[in-house]
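Student: all I have is the shape, not the residue letters:
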């Protein structure tokens, strides 16, 4: 098409002057044709051809313009679609970035909470370790005491051996728990993610271990109370045997205990209904009152166990006059209050244990709350 246009333009330049003169009825000065009619006919044919060529060219140009316009419209539509897609992608990306920022903030908050929780757990573990150390020291002291008593009290060798074995088991269990706690602490300090996955399991283990340890400590306290009561009775009896200068017929000694607990006792005389020993028959298990069968110097000892943080305060009284006081505090459950008094009694004087404040007491089939007295001279 370009070639056709160039040929037409060259041809027009060649015949321009002659053609103009013919169309304007002027005489061409450059014409080389001798016959004007012949020249006119040829010029008309040339113009016709040129017009035809121009028409074809214009049609092609219009067609190309239409095609270009169509392509431009398609490009605009595609550009609009692309812009919509880009806008949608941008919006979605902004939303995802916003969501990710929110998730990051939540993760930071959770991370801070986990760090605080870890510090609290470490503090709790340290406190538990200190308690375990105190329990271990207490167990060591008790072992020494039990071993000493096992040497001095021949009739209780088997019981003390069993108790010693029990304390050894408690000590081993305590060491195992302490070792496990140390391992858990190291693991917890190693990584925060591992702490998160193991935290609940560790808490459950600690709760189970603490419950088991508290149960063992409860059993230990019960055994300790039994041993303390037995030791007190034996020690008092030994003192009585050593210091007594009385005639064997005038020996007076008794030990009585309570064989069941009470959570409501809050007044009057504490009646020790179970008689373990009653030499001289001075103690009355029905009233809880000791009446001296002979005049002399007497030693009285009372051990009372408060009931589950309810507080307990009682007095040893002589003929309605309080002489000494013992208290079972309520800072922890089942605290033992003990006291001893030496009194000069006349024949017929009465001694008993009187309620002062608080309520209830704890005991068992083997008494933990006891009342002991004997004549020393």
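Tutor: Nice, I can see it. Predicted model, so just to flag it, every value in this text is computed and none were measured.

Student: every contact and neighbour count from this point should use C-alpha atoms.
Tutor: OK.

Student: I'd like to know how far residue 224 sits from residue 145.
Tutor: 11 Å (C-alpha to C-alpha, to the nearest Å).

Student: among those two, which residue is more densely surrounded?
Tutor: Set residue 224 next to residue 145 and count neighbours by other C-alpha atoms under 10 Å: residue 224 wins out with 18 against 12.

Student: quick one: the strands in the stretch 251-377 of the chain?
Tutor: Along the stretch 251-377 of the chain, counting by DSSP state E, counting those that start in this stretch, strands occupy 253-257, 274-279, 283-284, 289-291, 296-305, 312-318, 321-328, 336-345, 350-358, 370-375.

Student: run the chain-centre distance for the third one.
Tutor: The one in question is strand 283-284. Distance, stretch centre to chain centre, for strand 283-284: 55 Å (C-alpha atoms, centre = their mean, to the nearest Å).

Student: structure B:
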């Protein structure tokens, strides 16, 4: 049954391409071919434990322990998510502060614009902060987390500090 459906779609596309203008073909083919699924989750450190910062400048966080990267829109080399299609995307992030003299703060950034921040100050023990947002992105827009200047972020083998996002629906 599925093979017949695929064959019928292919035949339908062939008819469209031979009998319709290019712009109509593009619209119909987009309707027939589903948009790829997009989702990722990653934590800061690939292994071990450690604190990043303080650094005297805003710094892009690169989440290296990738649990999932469906659609390959997140780069574990740069820490940047690039929207493959126009749509509504949801992002969330969790950061851990390990007691000390510096706070922990991370900012969700879209195309260079600060969207939301999560921050925590813990003089001893562990403290956590989290935030999230749903954003309308155009294809090619970028989203990443930035460690706020003079702040720190901690992670270990339990993967406390994480960044995730997924396409809710294309538009």
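Tutor: Happy to help now that I have it. The model shown is predicted, which means the values in this text are computed figures rather than measured ones.

Student: how close are the two chains, by TM-score?
Tutor: Scored against TM-score structural alignment, normalised by the length of structure 2, the superposed chains reach a TM-score of 0.71; 131 aligned residues with a C-alpha RMSD of 1.7 Å.

Student: comparing the strands of the stretch 251-377 of structure 1, which comes out most buried?
Tutor: Mean neighbours per residue, mean count of other C-alpha atoms under 10 Å, is largest over these for strand 370-375, with a mean of 27.

Student: need the helices for structure 1, in chain order.
Tutor: Taking DSSP state H as the criterion, structure 1 carries its helices at 2-23, 36-152, 157-190, 192-243.

Student: could you dump those into JSON lines with distance to residue 306 of structure 1 added?
Tutor: What follows is the helices of structure 1, written out as JSON lines (distance: least, C-alpha to C-alpha, whole Å):
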{"stretch": "helix 2-23", "distance to residue 306 of structure 1": "121"}
{"stretch": "helix 36-152", "distance to residue 306 of structure 1": "21"}
{"stretch": "helix 157-190", "distance to residue 306 of structure 1": "24"}
{"stretch": "helix 192-243", "distance to residue 306 of structure 1": "12"}
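
Student: what stretch of structure 1 does stretch 105-113 of structure 2 fall on?
Tutor: Mapped onto structure 1 using TM-score structural alignment, stretch 105-113 of structure 2 spans residues 313-321.

Student: contact partners for the residue lying closest to residue 309 of structure 1 once chain neighbours are set aside?
Tutor: Distances taken as C-alpha to C-alpha, 6 or more residues apart in numbering place residue 330 nearest to residue 309 of structure 1, at 4.1 Å, with adjacent residues excluded. Applying C-alpha atoms under 8 Å, 6 or more residues apart in numbering, we find residue 330 of structure 1 in contact with 306, 308-311.

Student: can you find the partner of residue 9 of structure 2 in structure 1?
Tutor: Aligned counterpart of residue 9 of structure 2 in structure 1: none (TM-score structural alignment).

Student: residue 130 of structure 2 too?
Tutor: Checking TM-score structural alignment: residue 130 of structure 2 goes with residue 338.

Student: just to check, its match is in contact with residue 306?
Tutor: No: the criterion here is C-alpha atoms under 8 Å, and residue 338 of structure 1 misses it with residue 306 at 11.0 Å.

Student: which residues do those two both contact?
Tutor: Counting by C-alpha under 8 Å, 6+ apart, residue 338 of structure 1 and residue 306 have no common neighbour.

Student: what about the residue of structure 2 positioned farthest from its centre, distance to residue 31 of structure 2?
Tutor: Within structure 2, the residue lying farthest from the chain centre (C-alpha atoms, centre = their mean) is residue 19, at 40.2 Å. As defined by C-alpha to C-alpha, residue 19 of structure 2 lies at a distance of 17 Å from residue 31 of structure 2.
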